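Asker: Okay, predicted coordinates and the sequence, questions at the end:
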Amino acid sequence: MTTRQRMGSTHIEAERPADRKSLGASLIGQLLEWFEWSSYAVFAPFIAAAFFDKSDPTSALLSTFGVFAVGFLVRPLGGIVFGRIADRIGRKNVLMTTIIIMALTAVLIGLMPTYEQIGIWASVILLVVRVLQGFAHGGESATANSYIPEIAPAARRGKWGSLVYMSIFGGSVIAYTLGGVISLALTDEQIAAWGWRIPFWLGAVAALIALYLRRHMKESDHFEELGDGGAPTYDNLSDTRSQTPQRPNWVNVLLVIGMVSGVTSAHYTWTSYISTYAISHEGMSTQGAYWVSVFAQTCGLIALPLWGALSDRIGRKPVMYTFAIAMALLQIPLMNFIDARPWTMLVAATLSVVVVAAGGALLAPIMAEVFPTSQRTSSIGFAYSLSVAVFGGTAPYIFQWFTSKDLTHISGIYVVVLCVLTLVSMRILPETKGIDLREV
């Protein structure tokens, strides 16, 4: 057994109550952040009507920028900035800061005056709030992908790390379920008047609970072992060499970008775009597509820790290969399988999301096992956020472009190509199951 595959010392690798409590506190905060992020998407039409005026060119411009750009431009910036901070002053401090920002922005959205009340300033304020949300969200994602694998026992790092991605599915499922309940309980007029604010009011209250729980989180042992002299420098990423194997850190950054590309493109295709495609292109009922999406993502939620645990037994590479090969083979046939009948989307989306879960489950553990502790969060913040922004955020728009050109049958090639890139990247990256993170 190689040095990289040895388990660490008992005080690092044993599963302790404090670690489990920290895991729970971190996950609750992430679940909340993804719930708030998804709630904005669920109620986007009502929010747009409340804060923007399409007859006002300036407001319309802000609306376009706020909806399409903020989420995928500011999140990478937040990942980079907060990642560097987390590598300097600790993971816990950043996770406390991001939850505070998300709580404040939820309160602001829930209480903000509308366009009718203050005019263009409503659009401006909402845009600023979304910038803050995206910035905090990027920092939260980068730090969580570093923190949870660091506090996990090496033998269970795949399972623990998969819980990071569970928060993505979990927050989305809660938001869409709440959206369905609100749409059934209230009229469209009531939702437009005040009902769309309910998720943000609930999110603000939940944030206080998450903040209290995070106060009692422990700092990562791996970060604390760096000591005062362990703070990294950022003049050049290639100055620090990873032992996976002795290659410049920037090479690992590029490989992680490639690894994430297939996962994030497939994820956004089958969780964000597919319902729109089914409704607008295939004529599926809105309620049918809506609840099928909830069911499929719930199945993905259940599958995530199972894939993570499997990777702890057979290795990261076989599970990630399974995702990349299966998704590349199934993407186009499953897209073509969907028609106006909800059961067709039920089959296609559920199978696809379960496959996506195989890749998503391993992102956190693999990224943590590739990068050195002193640059772990900043490297993840850059590689992960950039890949999600470039490949995940563009997937729905690329699909929509192909569909508008009556080329739906080949639109899945985008995901197929990126899954091949994931496969190639994983072929180059080493097997990291059971690695001692202190030796990275």
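Answerer: Thanks, I have it. Everything numeric here is computed off the predicted structure, so don't read it as measured data.
Asker: For the rest of this, base every contact and every neighbour count on C-alpha atoms.
Answerer: Noted.
Asker: Name the nearest residue to residue 419, sequence neighbours excluded.
Answerer: Residue nearest to residue 419 in three dimensions, not counting chain neighbours: residue 262, with 4.2 Å by C-alpha to C-alpha, 6 or more residues apart in numbering.
Asker: what's the answer for residue 39, then?
Answerer: residue 175 (5.2 Å).
Asker: Next up, the contacts around residue 219.
Answerer: 90, 91, 92 (C-alpha atoms under 8 Å, 6 or more residues apart in numbering).
Asker: Can you tell me which of those has the largest number of neighbours?
Answerer: For the contacts of residue 219, the largest neighbour count, defined by other C-alpha atoms under 10 Å, is 28 neighbours, found at residue 91.
Asker: quick one, what contacts it?
Answerer: 143, 146, 147, 219, 220, 223.
Asker: Tabulate the residues you listed (TSV), appending distance to residue 213 and secondary structure.
Answerer: Below are these laid out as TSV (distance: C-alpha to C-alpha, whole Å; DSSP: H, G, I helix; E, B strand; the rest coil):
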residue	distance to residue 213	secondary structure
143	17	helix
146	19	helix
147	16	helix
219	13	coil
220	16	coil
223	20	helix
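Asker: Out of these, the closest to residue 255 would be?
Answerer: residue 146 (17.0 Å; C-alpha to C-alpha).
Asker: how close does residue 40 get to residue 66?
Answerer: 11 Å (C-alpha to C-alpha, to the nearest Å).
Asker: no wait, residue 238
Answerer: Using C-alpha to C-alpha, residue 238 is found at 35 Å from residue 66.
Asker: one more structure, for comparison:
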Amino acid sequence: MSINSDVQDTGVEDNTPGRTRTILAGLVGNIMEWYDFAIYGYFAATIGKQFFPSEDPAISLIASFGAFAAGFLARPLGGIVFGRIGDIVGRKRVLMLSVMAMAIPTTLIAFLPGYESIGILAPITLVLLRIIQGLSVGGEYTSSIVFLVEQAPAKRRSFFAVWGMWGATLGILAGSAVGDVVATVLTDEQIADWGWRAPFLLGSLVAISCLLVRRSLTKDTPSPEVSSPVKQTFMLHYPTVIKVILLNIGTAVSFYAAFVYVVTYVQVVDGLPKEIALNLNTGSMVLLLIFMPIAAWLADQIGRKPMMVAGAFLIAFGAIPFFHLIHTTDPMLIFIGEIGFVLAITIFSGGLNAANVEMMPTSVRCTGLAFSYNASVGIFGGLTPLIVTWLLTTTGDPIAPAYWIAFAGALSLLATLFLYRETRHIVLSS
């Protein structure tokens, strides 16, 4: 076993430049990767017309989102592929590779000819590029969290870990902001002609900056002597994999419900304009960025488990009251309901981000965490918009989505209470 509770590990040198460089290296890749996912979603309709032309615009849009989903579904496989690399050759190497696996397809998409130019090769190439990007995302987030925690001072691991999630959230916001600017400055004809490509080019510049930052890293976690981390993960450490999956269900479901599905809910069920729904969502995500470091700092002071119990409790028993607030026509009440989810997610994540890493043995840390996290997010989080839409349609109850969120929160609450043992004081040995 690679964890120990007798002494503390030292982590990265405790100086401001070293800490800043480590945190920056951990978060920049997540900014770029989630920026790319956001801008693809923003311009899905335009991309659908360019690469999946059809007389019915709805078919083009569905095909475009199909390419988007292909990248999403590739995440668990990407987690295993890049996790194995991280466990065998080191964290720094896998962080470089995962960024390149996102940067190269992003650049190619910016210059990829449309269906009118190269025919069927256009949609086929686009789908392949999205799959490569999905593989990259599957390894980037968890590898960056592992790197941040392993390089952190022993008493600040939660604070370091949170910057991976912080970067991903900032990337989504940045993608939305760039999309808004392009839509405001350019005409529909200009966007269809060339404008949609500009955000992808900007993403390439971000990727270059990310590579430069990560190349400057001088310290890495030594690779354990393990020949088959995938085999060890599933044969020796499957109980930990199950624990991580259960612990992450609550935040996965509540995040996709609160920051993806609710935008549609406010428009379709509450009948409010798209602009209001998007503004409320943007405000909620800004608060998420503000609260995450605070919750992580607190988890370093009082422990992971108290934060996780409080957050899971708030998800399980707050989901229904929060949705009653969201199911109104008053933007202020809707925003208060969304803030409830922000608080629940940040409190839970404040302890969970570091706990995910601390639970995994060193020899399979990248592989085990990448698979279990992506399985939880991919299955439970990724299916959440579909599940809550089905619940709403079949029951006719506008609060029905909250039942699924409450169920997920209850699962994570039970897992935290009965399966998780406090990991704040363990040693992350190599």
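Answerer: Yes, it's here. Everything quoted here is computed from the prediction, not taken from an experiment.
Asker: rewinding a little: higher neighbour count, residue 238 and residue 66 of the first structure?
Answerer: Taking neighbours as other C-alpha under 10 Å, residue 238 of the first structure and residue 66 compare with residue 66 leading, 19 against 14.
Asker: In three-state terms, how would the closest residue to residue 397 of the second structure other than its chain neighbours be classified?
Answerer: Spatial nearest neighbour of residue 397 of the second structure, chain neighbours left out: residue 391 (7.9 Å); criterion: C-alpha to C-alpha, 6+ apart. When classified by DSSP: H, G, I helix; E, B strand; the rest coil, residue 391 of the second structure comes out as helix.
Asker: Who are the contact partners of the equivalent of residue 391 of the second structure over in the first structure?
Answerer: Using TM-score structural alignment, the equivalent of residue 391 of the second structure in the first structure is residue 402. Counting by C-alpha under 8 Å, 6+ apart, residue 402 of the first structure touches 408, 410, 411.
Asker: Can you tell me which of the contacts of residue 219 of the first structure is closest to residue 72 of the first structure?
Answerer: Comparing these against residue 72 of the first structure with C-alpha to C-alpha places residue 91 closest, at 22.9 Å.
Asker: Surely residue 247 of the first structure is in a helix?
Answerer: No - applying three-state DSSP, one finds residue 247 of the first structure to be strand, outside a helix.
Asker: So it sits against residue 241, correct?
Answerer: Yes - counting by C-alpha atoms under 8 Å, residue 241 is a contact partner of residue 247 of the first structure at 5.9 Å.
Asker: Which one's more surrounded, these two?
Answerer: residue 241 (18 against 13).
Asker: And for the more buried one, nearest residue in space, chain neighbours not counted?
Answerer: residue 248 is the one closest to residue 241 of the first structure (C-alpha to C-alpha, 6+ apart), at 4.7 Å.
Asker: Let me see the contact set for that neighbour.
Answerer: 237, 238, 239, 240, 241, 242.
Asker: tally of neighbours for the last one?
Answerer: Same thing as residue 242 of the first structure. Residue 242 of the first structure is flanked by 21 other residues according to other C-alpha under 10 Å.
Asker: what about it, distance to residue 90 of the first structure?
Answerer: 20 Å.
Asker: How about residue 24 of the first structure?
Answerer: From residue 24 of the first structure over to residue 90 of the first structure the distance is 18 Å, taken as C-alpha to C-alpha.
Asker: what about residue 83 of the second structure, helix or strand, and which?
Answerer: Here residue 83 of the second structure sits within helix 75-89, counting by DSSP states H and E.
Asker: Give the next helix or strand downstream of that helix.
Answerer: helix 91-111.
Asker: okay, and that next one goes to which residues in the first structure?
Answerer: The alignment of helix 91-111 of the second structure onto the first structure (TM-score structural alignment) spans residues 91-111.
Asker: average offset between the matching stretch and the second structure?
Answerer: Superposed on the second structure, stretch 91-111 of the first structure shows a mean distance to its aligned partners of 1.0 Å (mean C-alpha distance after the TM-score superposition for the first structure).
Asker: for that stretch, which positions count as buried?
Answerer: Residues of stretch 91-111 of the first structure classed as buried by neighbour count (16 or more other C-alpha atoms under 10 Å): 91-96, 98-110.
Asker: next one: stretch 371-388 of the second structure
Answerer: 371-382, 384-385, 388.
Asker: starting at the chain centroid, how far to it?
Answerer: 11 Å (C-alpha atoms, centre = their mean, to the nearest Å).
Asker: and if you look at stretch 375-389 of the first structure?
Answerer: With C-alpha atoms, centre = their mean as the basis, the mean position of stretch 375-389 of the first structure lies at 12 Å from the chain mean.
Asker: and it, which stretch of the second structure?
Answerer: The aligned range for stretch 375-389 of the first structure in the second structure is 364-378, by TM-score structural alignment.
Asker: on that earlier part again, roughly how far apart are the residue nearest to residue 397 of the second structure and residue 405 of the second structure?
Answerer: Separation of residue 391 of the second structure from residue 405 of the second structure (C-alpha to C-alpha): 12 Å.
Asker: Three-state assignment for residue 242 of the first structure, please.
Answerer: Relying on three-state DSSP, one would call residue 242 of the first structure strand.
Asker: Not counting sequence-adjacent ones, nearest residue to it?
Answerer: Spatial nearest neighbour of residue 242 of the first structure, chain neighbours left out: residue 249 (5.6 Å); criterion: C-alpha to C-alpha, 6+ apart.
Asker: Near the alignment partner in the first structure of residue 279 of the second structure, how many other residues are there?
Answerer: In the first structure, residue 279 of the second structure lines up with residue 291, judged by TM-score structural alignment. By other C-alpha under 10 Å, 18 other residues sit near residue 291 of the first structure.
Asker: cool, the one 4 residues further on as well?
Answerer: The burial metric for residue 295 of the first structure, expressed as a neighbour count using other C-alpha under 10 Å, is 15.
Asker: Show me what secondary structure element comes after the helix or strand harbouring residue 277 of the second structure.
Answerer: For residue 277 of the second structure, the enclosing helix or strand under DSSP H and E is helix 274-302. Next along the chain after helix 274-302 of the second structure, taking DSSP H and E as the criterion, comes helix 304-326.
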